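Novice: Just the structure for this:
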Amino acid sequence: MTSEPFGQVDGAAVSRYTLSNGRGMTVRILTYGGTIQSLEVPDRRGHVDNVVLGFATLDGYLDIAKKKGNPYFGAIIGRYANRIAKGAFTLNGTAHQLPVNNNGNSLHGGTAGFDQKVWQATPQQGGDTVGLKLQYVSPSGEMGYPGALTATVTYTLDQTNRLNIDYQASTDAPTVVNLTNHSYWNLAGESALGIYDHRLTLNADRYTPTDSTQIPTGQLAPVKGTPMDFTAPTAIGARITANDPQLLTGQGYDLNWAINRGDDTSLAQAAKVEDPSTGRTLTVLTTEPGIQFYSGNFLDGTIIGTGGHAYRQGAGLALETQHFPDSPNHPEFPSTTLNPGQTYHQTTVFQLGVG
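Specialist: Here you go, the predicted structure:
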């Protein structure tokens, strides 16, 4: 592991850490947002490419955070990943109001979520692993959330090209929490044309349909017979233009799937992506109940990425392991409430390979 300065945010120094193993995999992580800036892996011929979207400089991340349509490239998302309806929820009889930043709803923690914070970093070294422990303390009332929340996210790279992300959090007052990582993947390479020919499998028989503002209706609908059925490997572009209300609302895929796991919280496969052109594969395992699949619908060519190329619609796909959107307003969904004395804990693994 190595580290280097990567600029400043409001006087706070930002560092970039580089994690490498002996199998050709290199991951670069910024203390700004806990962001995965790049992730390089070989293809079936041994050619190495960066397979995640991002920016070459810190200014790229800072500039886009100020604009409408922040893509959250590679960042840790919190306190609450995904959407909360009208930025409002009631917890233990007390109403809380969050900033709204997406169609009248609160998205990804509000106008200044965990993706815009500088995290404290501690390198980790194991026998055959290398890791980076990141911590951020969110004060009570930040973005309208109750309770001071101490969040710890540890990235660990091993010799089998697995990037493990372990999330923990504790609070001094009842609150809600839902953390994830928002990396965008293009297994053909960060500068390749797009991901519509990638084949996706989701271990999910049901998904959570949304209303016109992308808030779940509360229904768990079957995927069978719909464009949301990825129970068998399917090209992402095969049905993305179907005349389906859910695809029209999101201008493509931007929905939460309920992983087939019952009440089990062990590590289970949620998704697999395969790129026919390079043979690269990505397998996502998680302890979480849901996964948001977003097909990069709102990338419009105005963002210039790490390799100097414009990111257009479908340039990358996100697979955000999570609790369901708007859970604080849906008691029928798995709870996202965290109380003092409890520890929020979830693990997600990105397994890179070739097929």
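Novice: Only C-alpha atoms from now on, for both contacts and neighbour counts.
Specialist: Noted.
Novice: which residues touch the residue nearest in space to the middle of the chain?
Specialist: Taking C-alpha atoms, centre = their mean, the centroid of the chain lies closest to residue 182, which sits 2.5 Å from it. With contact taken as C-alpha atoms under 8 Å, 6 or more residues apart in numbering, residue 182 is in contact with 72, 73, 74, 75, 76, 77, 318, 319, 320.
Novice: can you redo those as CSV with secondary structure?
Specialist: Below are the contacts of residue 182 laid out as CSV (DSSP: H, G, I helix; E, B strand; the rest coil):
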residue, secondary structure
72, coil
73, coil
74, coil
75, coil
76, strand
77, strand
318, strand
319, strand
320, strand
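Novice: One more sequence to fold, the one below, so I can look at both together:
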Amino acid sequence: MEIKHISHFQDTSASKSFGLTPDHEEILSFELSNKNGMKVQLINYGATVTSLQIPVSDGKLVDIVLGFDTLASYLASYNLPSAPYFGTTVGRYAGRINKGRFTLNDKKIQLNINNNENALHGGNIGFGKKAWNVTDITSGNNPSITFSLLSENLDENYPGALQVDLTYTLTEENELKLVYKATSTEDTIINLTHHSYFNLDGHHATVLNQTMYIEAEKMLETDSANIPTGKFTALSNHDFDFRTPKKCPATIDNSFVTEPSQNAVAKLFSSKNNLQMSVYTNQPSVHIYVGGNCFGILKGKGDVDYHPSSGICFETQNFPDAPNHEHFPDSVLKKGDEYYQETIYKFENIN
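Specialist: Model prediction:
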């Protein structure tokens, strides 16, 4: 299963070196492309999307996700007071867990604390800071790549050894499809998400001119530390009611409750590039995030200065702090069961 150097895949994929981790493990960059000219670049550090290039109406390619040109920049970004998690896979538990505490099978568990008094995005060394193995690559139509990670028992104090497999597929319909599967040797909690910052005008621009739609009639109420209170905020007559599309707000960090359906849970529109992104998922929420105090000092790809409105995240996931709220969707993965998540980001030219 473990393919450290991925040597026998070299013929079928355009992989190239992206740099060395502090313990001298080589990180590789891979590119998937479809017949329409859409391209996605990924690295096995954090199973991270570093670039997503979409052909727009004038024929040119626009890179619509924030990221860095070098592994060193990704590593350095985690040393900031608030890491941006550009394009990474977040786990073992995305979002905040209050005081890093929860009870599982009548046992109290204390996770590592990394966000004021709380646990955020999996702890000090979450899945975005780990080198994943590449276990499968397909080429031709609908090319894909599968990244795999074994999170050891008690990694960041989470119970159970968790085996995660994440397959990215670039479809001929200009969809970036993510399928996550996971199993655990013991009952544990899990909440995985993808943390790309999108900007349909290009990663050098601002998202504030773009329009957003979210299919949600309520969102999670949170306290001053952004921990869910257990209550919901109705969105009728609320500034964050995006059922009627409106401009992206300069500041948002909220979980919108989605219902299972075949419809898009969220959409982003760029009139500049006549581009629409639709988000589909089997998850009960999409966490929308713009900004953060990690910008203002960050230079991204191509020496671009990133700022608080450079990108917007659509994090499809379970509710933050779900292990501490009985009426929230169940976040427990039982020993022997399989966690399954599917999320699709679909891109279309609109007129």
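Novice: one step back: if I look at the residue nearest to the centre of structure 1, how far off is residue 310 of structure 1?
Specialist: Distance, residue 182 of structure 1 to residue 310 of structure 1, by C-alpha to C-alpha, to the nearest Å: 19 Å.
Novice: Could you do residue 21 of structure 1 as well?
Specialist: Counting by C-alpha to C-alpha - residue 21 of structure 1 and residue 310 of structure 1 are separated by 30 Å.
Novice: returning to what we had before: next, format the contacts of residue 182 of structure 1 as CSV and append distance to residue 103 of structure 1 and neighbour count.
Specialist: Output for the contacts of residue 182 of structure 1, formatted as CSV (distance: C-alpha to C-alpha, whole Å; neighbours: other C-alpha atoms under 10 Å):
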residue, distance to residue 103 of structure 1, neighbour count
72, 17, 21
73, 20, 23
74, 23, 26
75, 21, 27
76, 22, 26
77, 19, 25
318, 20, 22
319, 22, 24
320, 20, 24
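Novice: and in structure 2, which of the residues you listed remain?
Specialist: Counting by both residues aligned by TM-score structural alignment, their matches' C-alpha atoms under 8 Å, the contacts of residue 182 of structure 1 that remain in contact in structure 2 are 72, 73, 74, 75, 76, 77, 318, 319, 320.
Novice: List the contacts of the counterpart of the second one in structure 2.
Specialist: Looking back up the chat, that one is residue 73 of structure 1. Taking TM-score structural alignment, residue 73 of structure 1 has residue 86 as its aligned residue in structure 2. Residue 86 of structure 2 makes contacts with 48, 49, 50, 66, 67, 74, 195, 196, 197, as judged by C-alpha under 8 Å, 6+ apart.
Novice: Just those residues: which are in helices?
Specialist: Those of those mapping onto helices are residue 74, per DSSP state H.
Novice: Alignment lookup: the residue nearest to the centre of structure 1 to structure 2.
Specialist: So residue 182 of structure 1 corresponds to residue 195, using TM-score structural alignment.
Novice: Then residue 93 of structure 1?
Specialist: In structure 2, residue 93 of structure 1 lands on residue 106 (TM-score structural alignment).
Novice: same thing with residue 31 of structure 1?
Specialist: In structure 2, residue 31 of structure 1 lines up with residue 44, judged by TM-score structural alignment.
Novice: give me the number of residues near the nearest residue to that match once chain neighbours are set aside?
Specialist: Nearest non-adjacent residue to residue 44 of structure 2, counting by C-alpha to C-alpha, 6 or more residues apart in numbering: residue 132, 5.2 Å away. Using other C-alpha atoms under 10 Å, residue 132 of structure 2 has 26 other residues around it.
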